[in-house]
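> Build me a model from this:
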Amino acid sequence: MKQHALRFAAGLLIVFALIGHVLHRYDVRFIDTLDALAYDTKIRLTMPRGVDTRIAILDIDEKSLAELGRWPWDRARMATLADTLFTRDGVALLAFDIVFAEPDESSGLPVLNRLGKSDLQDDAQFQRALPGLAAQLDYDRRFADALRGRPVVLGYYFANQGASSGAIPPPVLPATAFGAHPMTLFDWSSHGGNLPALQTAAGRGGFFNPVIDFDGSVRRVPLVTEYRGGVYEALSLAVVRALSGDAPLALVFDDPADAASTLAGLALRTPRGTLAIPVDANGAALVPYRGRERSFAYFSVADVLAGRVASGALRGKIALLGTTAPGLVDQRATPVGEVYPGVEVHANLIAGMLDGTLRAEPSFAGAVQALAVLIAGCAMIFAWPWQAPARATLLTVLLTGCVIAADLALWRYRAWSQPVASLLLAIGALFVLNMSYAFFVESRARRRFTQLFGQYVPPELVEEMSRHPESYSMAGRRAELTVLFSDVLGFTAIAETLEPEELAVMMNEYLGTMTAEIRKERGTLDKYIGDAIMSFWGAPMEDRDHARRAVAAALGMRAALAELNRTFAARGWPTLWVGIGINTGPMTVGDMGSTVRKAYTVMGDAVNIAARLEGLTRHYRVSILVGEATRLNAPDVVYREIDRVRVRGRATPVAVYEPLMTNDTWAAADAAAREPLAQWHAVLRHYRAREWDAAGRLLATLIERDPECGLYVAYRERIAMLRETALPADWDGVNTFDTK
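Purely as a prediction, here's the structure:
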């Protein structure tokens, strides 16, 4: 140890120097430059490219200036432009990346007013004509009239110098909305707004201040900012709110119960649900650039006014009025271009919010990076001296690759922006000092991996996962998965008919058989809840076919149960009837619980729906029910639509289906075997059209063919009840269930 003391001291000096930068005790411009370079590279490598046609850039370009004259144009022309866009072109919304700060005197109206009060005050004819002229020549009022009552968002800006001018809209939230949480938003001392008449007519508005990084590039834009006791919204956020019916804005904190936590995001409560918008501690969002300049549809304003735009080209689009003309100075340096139109920055933010693709830089990113530097650095410092050079080089390459891979994975799958330059510099600098450590022992990692996942997933999956253990984690994450719930119907009554020993043997055989079917389809066993089974697909190992495998497992469970019941009958045991519910959707998966006990499980709204579907099997007297998302993601199965239901906790109806057999089996069936499915779907059509007699006749035919089908009987009973019920005019055939 003594002979390596100098190396240890030098290594610790490097580690703690880098940690000081990571925790912002001081800034090292070289490291900031590397982080910016890494961020820009990830943006360019992963941007979707292509043209987003939902948003149209109305460009005040050089062509427009050549045809229409120098900027600013008179407000009469702007009024004509607004009227044209809404009445002829049918845009959904119009936003201005421009400030109309000064009155328009180009019409000569102020001169006429002065003459009316001086040289021509005694000219009766002039005095009679003046009011009519004023109505025609008050271009600001004409522009205000063109904005009034329409979905329009005006732009304005904040500053920290000079006096305020113009009007701005009221704040979207009071500063008191932060409660006891620390204020970390950008603050300003003045603003540059629009003429009061224009702002009053438009109603909405948003600021367009970007954040200029140390290298002059625009990578993020504040979506909310604090000004004189209020919280104001950015132009892009105002557009998204306007499209969502002026949805109310809420602040989301890291930990609402902790007064020391900082702003973590925004939420729009729209009629279609809550739209989450991640922001950093300054209320700023990273701009999700989709490509280089002109990643959105551009239309010259001159062409719009001249009617040279193709009919319908702007209909239903979000129109942003901005400029690319060099002389009007609205060009930005960005990761995707050194000269990039400022209006397109807003377009990228709007598209990102609508698509839910905004990336977050977590408030704990610095702490995570500092901890990573400390752990990796200390490990390398005290292990590298005992490694051979070749092995040290190999391990360094592997460690560097893992850091880069983890960063890319967070970027791609968790939408996180995590600075990594300090960590990579620590690895590189410590390698130069020729220190190495054993990163991990493969056999030990595999044993630990087996301990973590072996009780949940099939052994063959554990073996496959252990080849790349760095790719898997039990940490909580958000993913689209498929979850399955199964439960024995009437289990309490069954249990009362058997001795405890017999019941234990029976349930072990049942659970073992059902679990084998789940594992056959590579499912992750979540838990047993008495006689109920919960399992899911798509985690910890990613599986694009998770929905198909879950449905195949359910069909296998149904077939295996039929065979198992024959065995039980031979022993004199009761027959088991099982209900299975399957649903696909976004859910949180990971190791969850308390310090006493944890479990690798899933939770979320999609999980709750699966549990409710399992409960609905009793009502419809079928063995399996799946949700709409599962059916769409498992198309190689023939389904029977069962109903459209509204379950507790959800206002939106959910279509539910029963999987019958695979497409191959269905294709091999004869026409007689296929006929009942077509007749059943005809029953549903008559039922939803309130054609009770037609539905009843078809049901009678189906029941005669298959009197054991509980679904047919259930619908016959429901139709009999509805015949005696006075249904409202807007009855939509949706069945509402208030119980869980």
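
> CA atoms for contacts and neighbours, from now on please.
Noted.

> Strands of the stretch 101-250 of the chain, residue ranges please.
Taking DSSP state E, counting those that start in this stretch, the strands of the stretch 101-250 of the chain run over residues 152-159, 173-174, 190-192, 204-207, 211-212, 218-222, 224-227, 230-233, 249-253.

> which ones are touching Asn348?
Val287, Pro288, Tyr289, Arg290 (CA atoms under 8 Å, 6 or more residues apart in numbering).

> any idea how far Thr334 is from it?
12 Å (CA to CA, to the nearest Å).

> Would you mind pulling the contact partners of stretch 225-238?
Contacts for stretch 225-238 (CA under 8 Å, 6+ apart): 95, 97, 153-155, 170-176, 185-189, 204-209, 222-224, 283, 346-347, 349-350.

> From the opening residue of it to its closing one, how far?
With CA to CA as the measure, stretch 225-238 spans 13 Å from end to end.

> Go through it and flag the buried ones.
Under the neighbour-count criterion of 16 or more other CA atoms under 10 Å, stretch 225-238 has Thr225, Glu226, Tyr227, Gly230, Val231, Tyr232, Glu233, Ala234, Leu235, Ser236, Leu237, Ala238 buried.

> run this one through as well so I can compare:
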Amino acid sequence: MPRSSRLFRFLPLLAGLLAGALLLAAETPLLVLRNALFDQYQRWAPRPVTEQPVRIVDIDEESLVRLGQWPWPRTRLAELSARLTAAGVAAITFDVIFAEADRTSPAALARQWQVNDEQRRQLLALPDHDAVFAGQLAASPAVLGFALTSAPGPRQPATRAAIVNLGEDQRAWVPAFSGAVPSLPQFEALAPGNGALSFVPDRDGVVRRVPLVLRLGERILPTLVSESLRVAQAAPAIILRSAGHQQQLTGHRDRGGLGEIRIGALTIPTTPQGELWLHYSERPAAPALPAWRVLADAAESAALAGHIVLVGSSAQGLLDLRFTPFGLRPGVAIHAEALAQILAGDFLERPGWSRAAELLLAAATCLLAGFLALRWRALAAAGLALTLVLAGALASWLAFARAGLLLDPLPAQAATLFAFIVCSLAHHFVSEREQRRIRGAFARYVSPNRVAHLLANEADLAIGGERRDCSFIFTDLAGFTGLMEGIDPGRAVALLNDYLDGMIAIAFRHEGTLDRIVGDAVAIMFSAPLAQPDHAARAFACALEMDAFACAYAQRQRQAGIAFGDTRIGVHRGEVIVGNFGGKTIFDYRALGDPVNTAARLESANKHLGTRVCVSQAILDDLPPQAVRPVGRVLFKGKTQPLAIFEALTPADAERRAPVEVYAAAWQSLSDDADLATERFAELHAAWPEDGLVAMHWRRLQAGERGDLIVLSAK
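Reported below is the predicted structural model:
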């Protein structure tokens, strides 16, 4: 056997080692994929909603309309607490921080208002709102909230729960914070419970776990969920059981950190960090009762006896919204979800042995797929690799759906595919060398028509170019840099990708070739690589469809509160050199010539001309009459000959645009009678102030410019 063939025997082992190194190096991307997979499992099999003694008193939009904007006077909250206490609730949990004194208290009003001495004495004689609320807290099974921060705070929150640690000290595993924003001391001193309402979301902002304990310095603190359970059961302590202590009882020892938390009669399995994996229900787990109804009618709260009642807000203006696998939900709803899940005994777990098991499975499937890929036919080996991948996915899904276990099949699947690909390529290298060359060539192109042309014309892989008459579209998105600074970068990238997908799909439908993408800008060419006699018509129709899509997309985002900008488009044609440029390492298929630059400058000219779609006379020469308006003869910087350009008329601007006939008459007078042109454009600008092209000509005339020659000094 040739030496190279003998070395192939060790290729699966080498592939396995390399796959292991890649898995370790790609820990963060794999974590992102794992979270996405577990999110999908939840969407496929959400937790069934069962009746649990958890309810939400919702400070919703209607409550704010009926009872006034937030914050409400503390006397109103005291009344709400009294109503709920009288109904016999097990706990009243405020998903709110009372960090400041009530500004509507009589003493505060006496300081703020211009009143005489008698009126001030009368105000000061009235009960203090904070004192009323504090007294009610002492008489209610109330749980207050505080926020933990990364910046040191002036005061630590006071808690009533005793934290008991069984086993090894696992404080190092618990998420740590440096400071806190607590409620007022008089509230903390009288309320039976006080817990952190902070979440610890993943990097993508999605809340997948709810902490049951958090750490402030070296001090372990309860959270709103654990305190609600403790107060509801009148339990004195929260018991932390380390994974090491838990494993001593079972005879296993495979991880550190926390293993479970016990609160009263409830035992809750946790992550090593003391977090509860959330198994979301498809709809909110706890029914919500508007706060105004509880305050308006005591009978509304009668059915809440024995329930844990969370007081929080779903109003968008109060900004307590969190990302979940099912979209945005109020923070109070997530706390209610955790409580309902715990009371139902429906837990998701990622066991301590899961990571080791996943890596061992990855090693086994990697070696098996690699060895068989070297010995079996390609189709049979591919079938085995696919079977292993699907089996891993099925096992992971069944573990989730039937046992509530979060087992990640991705390492084994990635290692299997990696070993199969490496060993298959090695085994079939000689026979598939030509196919690999073609696949490598395809990887250098992005347009479907270019790939189809290469498959039919292999000789076109050569370096070089040819002269050809082509049409070009350049687009650019206004204000995207500012948008990136104003919203979450991940959200901005997702918006941009969605926008570019739509724009490029339109270009491909018109059989255009993607020349390049630069940030949010797109360049499309027509009549290359395949000659298209109607390339000008394709380019014009493509530009109109792109504009319609971009306008609709921007409008949707603006309705959602995102300041998405307009898209500017330039369309031009001319003779260029098209072909492969670069070298042997990589090809760059593109067009070179002045028409390419001119199309780009037409796009840029839109912002000076008040237009959105600029089309050159060269495009329109080959088309039947189109819905356009003449802009003028534009002389670009560095050019000696002006270019006649037109604005494409789109339905999106029909109501803001001057009638075509009226505009045409005014435009014609630019060359015939400057005074008449000034009068006509002044009338048009007054009647249609949002018509950008009319405004541009009116400003030119006001500045003393005459005729239809427009000189652009900037590129």
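
> what about Leu372 of the second structure, which helix or strand?
When elements are assigned from DSSP states H and E, Leu372 of the second structure belongs to helix 354-375.

> Which strands or helices does the next helix or strand after that helix pack on?
Moving toward the C-terminus from helix 354-375 of the second structure, the next helix or strand (DSSP H and E) is helix 378-403. In terms of contacts (3 or more CA pairs under 8 Å, 6 or more residues apart in numbering; DSSP states H and E), helix 378-403 of the second structure is packed against helix 354-375, helix 410-427.

> Apply 6 Å and report the result again.
Applying 3 or more CA pairs under 6 Å, 6 or more residues apart in numbering; DSSP states H and E, we find helix 378-403 of the second structure packed against no helix or strand.

> can you list the contacts of Asn348 of the first structure in TSV and add neighbour count and secondary structure?
Formatted as TSV, these follow (neighbours: other CA atoms under 10 Å; DSSP: H, G, I helix; E, B strand; the rest coil):
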residue	neighbour count	secondary structure
Val287	26	coil
Pro288	22	coil
Tyr289	27	coil
Arg290	24	coil
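
> I'd like those as a markdown table, with distance to Asp355 of the first structure appended.
Below are these laid out as a markdown table (distance: CA to CA, whole Å):
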| residue | distance to Asp355 of the first structure |
| --- | --- |
| Val287 | 13 |
| Pro288 | 10 |
| Tyr289 | 13 |
| Arg290 | 12 |
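
> farthest-separated two in those?
Using CA to CA, the two most remote members of the contacts of Asn348 of the first structure are Val287 and Arg290, lying 9.1 Å apart.

> quick check: angle from the helix holding Leu372 of the second structure to helix 378-403?
160 degrees (axes from the mean of the first three to the mean of the last three CA atoms, to 10 degrees).

> Please tell me which residues of the first structure helix 354-375 of the second structure aligns onto.
Under the alignment (TM-score structural alignment), helix 354-375 of the second structure falls on residues 365-386 in the first structure.

> Buried ones in that stretch, by neighbour count?
365-366, 368-370, 372-374, 376-385.

> that older thread, from the contacts of stretch 225-238 of the first structure, list just the buried residues.
Looks like these have 95, 97, 153-155, 171, 173, 175, 185, 187, 204-209, 222-224, 283, 346-347, 349-350 buried, using 16+ other CA under 10 Å.

> Now do the same for Phe143 of the first structure: its match in the second structure.
By TM-score structural alignment, Phe143 of the first structure lines up with Phe133.

> burial of its match, as a residue count?
24 (other CA atoms under 10 Å).

> Give the closest residue to it in space, chain neighbours not counted.
Ala78 (4.8 Å; CA to CA, 6 or more residues apart in numbering).

> For that neighbour, grab the count of nearby residues.
Neighbours of Ala78 of the second structure under the rule other CA under 10 Å: 21.

> Validate this expectation: it resides in a strand.
No - Ala78 of the second structure: not assigned to a strand; according to DSSP: H, G, I helix; E, B strand; the rest coil it is helix.

> Isn't it up against Ala134?
No - Ala78 of the second structure sits out of contact with Ala134 when judged by CA atoms under 6 Å, with a separation of 8.1 Å.

> On the secondary structure side, give me the element for Arg468 of the second structure.
strand 464-477.

> Run the chain-centre distance for that strand.
34 Å (CA atoms, centre = their mean, to the nearest Å).

> equivalent range in the first structure for that strand?
By TM-score structural alignment, strand 464-477 of the second structure lines up with nothing in the first structure.

> which element follows that strand toward the C-terminus?
Past strand 464-477 of the second structure, the next helix or strand by DSSP H and E is helix 480-486.

> any chance of the strands of the stretch 101-250 of the first structure in CSV, with distance to Thr84 of the first structure too?
Below are the strands of the stretch 101-250 of the first structure laid out as CSV (distance: least, CA to CA, whole Å):
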stretch, distance to Thr84 of the first structure
strand 152-159, 14
strand 173-174, 34
strand 190-192, 28
strand 204-207, 20
strand 211-212, 34
strand 218-222, 31
strand 224-227, 32
strand 230-233, 28
strand 249-253, 31
